[in-house]
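**Student:** Build me a model:
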Amino acid sequence: MPLPDLVLVHGGEHAADCWDLVIAELRCQAPELRTLAVDLPGRGRTPGDLATATIAEWVDSVVADIEREGLGEIVIVGHSMAGVTVPGVVTKLGSARVREMIFATAFVPPQGQAIVDTLSGPLAWFARRAARSGKPTKVPRFANQYAFCNGMTRQQRQFALARLYPESARIPGESVDRSALPADVPRTWILTTRDRALSQKSQRASIAALGGVQEVIPIDTCHDLMISHPQRLAQILVDRCRLYAT
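**Tutor:** Reported below is the predicted structural model:
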């Protein structure tokens, strides 16, 4: 039976290529599953000005990618900072198109607040400093390695650190508005239990802020689970998509 299409939205300082290992696994596990990994504006295939970026602009970019690829019903996945983008995409497309939204260790501030209002951990100082300056920035390599890559093999760390890019300073400082988010779209959370960028406590706070999360799936790994555990993540995503086979 046909599966819904799968859309992968990367987080801060990442791009579509962070999903390469997962996409390779998806092709092995479910070759029939159509998958789109987007590049948010200002990196990869998508032009954009990180200095003037807005959440609405990023939402529109993801929706445009989905429409250009001719995708139908979708399951959408947001990693890390995509927690502020995915709800806007779901709001635009509506529950008629979106079968499920999956948040993989995501930043989801309370309604009306911004990421920098609640961010803690090793990246908080860099995010707040960048928000004050307004200039696109890239966290130093040592901080990214500590925050994103703990527990990885050397090869995985090299893969991850080679795929980090400058990031908008505006997005973490922009207040979110989820007031129009459809309540009937199922919500799943992938909880990374050894995450230094977003602790379990912080993730639980994001789950509470989002509301309506029906299933929490723990993985004993670091923040960049798509690189540390691509096979496991791919299996989770395939299983979720198969729930909506028509």
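**Student:** going forward, measure contacts and count neighbours with C-alpha atoms only.
**Tutor:** Fine.
**Student:** mind listing the strands for the chain?
**Tutor:** Taking DSSP state E as the criterion, the chain carries its strands at 5-9, 35-37, 74-80, 98-106, 187-192, 213-219.
**Student:** quick one, what contacts the residue sitting nearest the centre point of the chain?
**Tutor:** For the chain, the residue nearest the mean C-alpha position is H79 (2.0 Å; C-alpha atoms, centre = their mean). Shown in contact with H79 (C-alpha atoms under 8 Å, 6 or more residues apart in numbering): V9, H10, G11, F103, A104, T105, A106.
**Student:** Now show me the structure for the sequence below, then we'll compare the two:
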Amino acid sequence: MVNFILVPGARLGAWAWDAVVPHLREAGHGAYPLTLSGLAEKRGVPAGQQTHVQDIVDEVERLDLREVVLVGHSYAGIPVGQAAERLGDRLAHTVFLDSSIPVDGESFAGPWPDIEASLARNDGFWPPAAASHYAGHDLTEQQIARIVADSTPHPGRTLTEPAVLSGPLSDLKATYVLCAPAGEEPDDDVAQLVADGHWRLVRMDTGHWPMFSRPRELAQVLLDAPKA
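**Tutor:** Below you'll find the predicted structure:
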């Protein structure tokens, strides 16, 4: 038995994993979706990047979990990668789900100056995306409507504050799940970790939000990850 801590990407809450959790639990494992500070039911809680890292560590310790598989989707790969190296022998595996990965001293927003411009226009928050943002990602109209309706503004400091790592990501036992059509490749930093034999790469032929578009298939990918 392993215990999955499921961390959603920007603007989302624990609700994003509703269709995945039952499949993990039916397989006999623990599944714990986590809302990060400042989002969904925790909206209004002040949060910076290290707040989100601590959210993850605190949840594992609060539940006193062992054999932990951390799963970070999209933005959440940044805090998940940092939390992973702080969990010691509680950690079994890390899954980066079509996500950014942390680089010591760099922020999520660093490669995208338009994010900081958006924060400046929106009182320090990254506003929810319009329905058009989700087009072409293998989602139904109903799924898109739910994502748009339930998303909340994302606290900007979590996006602009730098990651803090004490060691290389190659030290982690990790799987990177690339959600893209056949033929597309991961970013160079991920590709290097895979090529060097440190991480395993799994491909899903779906869009960026597989917890909605392919929940059963995603659950199986997560179940297989610690066995690799």
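**Student:** picking that back up, can you list the strands of structure 1 in a markdown table and add distance to A64 of structure 1?
**Tutor:** Converted to a markdown table, the strands of structure 1 look like this (distance: least, C-alpha to C-alpha, whole Å):
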| stretch | distance to A64 of structure 1 |
| --- | --- |
| strand 5-9 | 12 |
| strand 35-37 | 12 |
| strand 74-80 | 14 |
| strand 98-106 | 15 |
| strand 187-192 | 23 |
| strand 213-219 | 27 |
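**Student:** Deepest in the core, which of those strands is it.
**Tutor:** With neighbours defined as mean count of other C-alpha atoms under 10 Å, the strands of structure 1 peak in mean count at strand 98-106, which reaches a mean of 26.
**Student:** corresponding residues in structure 2 for that strand?
**Tutor:** Counterpart in structure 2 of strand 98-106 of structure 1, with TM-score structural alignment as the criterion, is residues 91-99.
**Student:** how far out from the middle of the chain is the matching stretch?
**Tutor:** How far stretch 91-99 of structure 2 lies from its chain's middle: 8 Å, per C-alpha atoms, centre = their mean, to the nearest Å.
**Student:** what about the aligned partner of E167 of structure 1 in structure 2, distance to H133 of structure 2?
**Tutor:** E167 of structure 1 is assigned H154 in structure 2 as its aligned equivalent, the criterion being TM-score structural alignment. Going from H154 of structure 2 to H133 of structure 2 by C-alpha to C-alpha, to the nearest Å gives 16 Å.
**Student:** Of these two, give the one with the bigger neighbour count.
**Tutor:** Neighbours around H154 of structure 2 and H133, counted as other C-alpha atoms under 10 Å, are more numerous at H154. The numbers are 25 against 11.
**Student:** Identify the residues contacting that one.
**Tutor:** For H154 of structure 2, the contacting residues are A10, R11, G38, L39, F125, W126, P127, P128, by C-alpha under 8 Å, 6+ apart.
**Student:** What's the PyMOL line that selects buried ones from these?
**Tutor:** Buried residues within the contacts of H154 of structure 2, by 16 or more other C-alpha atoms under 10 Å, are selected in PyMOL with:
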select buried, resi 10+11+38+39+125+126+127+128
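**Student:** Please point out which of the contacts of H154 of structure 2 structure 1 shares.
**Tutor:** Here is what carries over to structure 1 from those, by both residues aligned by TM-score structural alignment, their matches' C-alpha atoms under 8 Å: A10, R11, F125, W126, P127.
**Student:** Output the residues you listed as JSON lines; include the columns distance to I147 of structure 2.
**Tutor:** Output for the kept ones among the contacts of H154 of structure 2, formatted as JSON lines (distance: C-alpha to C-alpha, whole Å):
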{"residue": "A10", "distance to I147 of structure 2": "11"}
{"residue": "R11", "distance to I147 of structure 2": "9"}
{"residue": "F125", "distance to I147 of structure 2": "18"}
{"residue": "W126", "distance to I147 of structure 2": "15"}
{"residue": "P127", "distance to I147 of structure 2": "13"}
